[in-house]
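In: no sequence on this one, just coordinates:
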C-alpha cells in the first residue's frame, strides 16, 4: 500500500523524462495502483513508480528498505526482455535517482534506462 498521496511535483517532472524514452501512459490514482507511468517504446515497455525520497543520497540498500512496499508491488509485474519495472526517486531539491527493479535486487540506472557504470557515482540533475 502507498505511503500517501501521489508526489504530484515529482510526477509532473517525470513525464518529460519518460517521454524522452517513448510514448507515455499515465495511470489513474487509486489504492491498488502498482505504477504511475507506462513507457511504451519498441523494447522494452517500462512500468514506472515515481516516489518522493527525503534521503535521496542513501545507499541502495537503505532505499530498498525505505520503499520495500512499492518495490514489492513492482515485482508483481511480469517481466522479460521486453517488459521492465523501475522506481524513480526525487528529492525535494530536484535530485533524481532511477532504479531497475529486478526480482531480487535494485540496479541503479540513468534517466535513459541504461545501467550506471560502477564507480560513476549517483545520477544527479
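Out: In hand now; what should we look at? As the structure is a computational prediction, the values presented were derived from the model and not from experiment.
In: please make it C-alpha for all contacts and neighbour counts, starting now.
Out: Fine.
In: not counting sequence-adjacent ones, nearest residue to residue 116?
Out: Nearest in space to residue 116, with sequence neighbours left out and distances taken as Cα to Cα, 6 or more residues apart in numbering, is residue 109 at 5.0 Å.
In: my read: the one you found touches residue 96, true?
Out: No: when contacts are counted by Cα atoms under 8 Å, residue 109 is not listed as touching residue 96 (10.8 Å).
In: those two: which is more packed in?
Out: residue 96 (24 against 19; other Cα atoms under 10 Å).
In: for the more buried one, give its distance to residue 32.
Out: 25 Å (Cα to Cα, to the nearest Å).
In: again with residue 72
Out: 13 Å.
In: what of residue 66?
Out: From residue 66 across to residue 32, the span is 19 Å (Cα to Cα).
In: more neighbours: these two, which one.
Out: residue 66 (14 against 9).
In: give me every residue that touches residue 98.
Out: Residues near residue 98 by Cα atoms under 8 Å, 6 or more residues apart in numbering: 86-89, 108-111, 113, 123.
In: dropping in the other structure now:
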C-alpha cells in the first residue's frame, strides 16, 4: 500500500465525526503541521491526523509501516491520560478506521475514541 496522501475530502468528512467528541479546532495548512484537528472535551484532548488510505483493511503492521512518518510526527506531541494523539484513515468509499498512537503501539478505536473490543 502506498502511504496516504493529504485529502481535503477526508478532512472535511472528519469534521462531523470530531464534533461528536467535543469542540474542534482545525490546524493551519502547511507541511510542518503535526495534526489536522484538535478535539477539546473534558478528557482527553485529542490531536488528530487525517489521511487517505488506499487499502483501508490493511493490517496494523502494514498501517504502521505505511504511515510511519505521520505516526512519528504524532509521537512528538506530549501525551498522558488527558492528551492523546490519533491517526484517522479514510478510504475512497468513505470507510473510516481510527487509531490511538501510543509511544510504541497503535490501538484501534471506534469513532467515539473508545478502544475496539478484540476477540
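Out: Happy to help now that I have it. Here the structure is a predicted model, which means the values were calculated and not measured.
In: now the terminal residues of stretch 24-41 of structure 1, how far apart.
Out: With Cα to Cα as the measure, stretch 24-41 of structure 1 spans 9 Å from end to end.
In: in it, what counts as buried?
Out: 24, 34-40 (16 or more other Cα atoms under 10 Å).
In: and the residue nearest to residue 116 of structure 1, what pairs with it in structure 2?
Out: Aligned by TM-score structural alignment, residue 109 of structure 1 pairs with residue 109 of structure 2.
In: run through the strands of structure 1 in chain order.
Out: 23-26, 37-40, 45-52, 83-90, 96-101, 106-109 (DSSP state E).
In: the fifth one against structure 2, how far on average?
Out: Mean deviation of strand 96-101 of structure 1 from its aligned counterpart in structure 2 after superposition (mean Cα distance after the TM-score superposition for structure 1): 0.2 Å.
In: and the angle from that strand to strand 45-52?
Out: On the basis of axes from the mean of the first three to the mean of the last three Cα atoms, to 10 degrees, strand 96-101 of structure 1 is oriented at 130 degrees to strand 45-52.
In: what's the burial count for residue 50 of structure 1?
Out: Residue 50 of structure 1, neighbours per other Cα under 10 Å, totals 24.
In: what's the closest non-adjacent residue to it?
Out: Of all residues not flanking residue 50 of structure 1 in the chain, residue 88 sits nearest, at 4.8 Å (Cα to Cα, 6+ apart).
In: does residue 50 of structure 2 touch residue 91 like I think?
Out: No: counting by Cα under 8 Å, residue 50 of structure 2 does not reach residue 91; the two are 11.1 Å apart.
In: if we can go back for a sec, can you add distance to residue 119 of structure 1 and give the strands of structure 1 back as JSON lines?
Out: JSON lines is the format used below for the strands of structure 1 (distance: least, Cα to Cα, whole Å):
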{"stretch": "strand 23-26", "distance to residue 119 of structure 1": "31"}
{"stretch": "strand 37-40", "distance to residue 119 of structure 1": "28"}
{"stretch": "strand 45-52", "distance to residue 119 of structure 1": "25"}
{"stretch": "strand 83-90", "distance to residue 119 of structure 1": "20"}
{"stretch": "strand 96-101", "distance to residue 119 of structure 1": "15"}
{"stretch": "strand 106-109", "distance to residue 119 of structure 1": "11"}
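In: for residue 62 of structure 1, find the nearest of those strands.
Out: Distance to residue 62 of structure 1, taken as Cα to Cα, is lowest for strand 106-109 among the strands of structure 1, at 11.2 Å.
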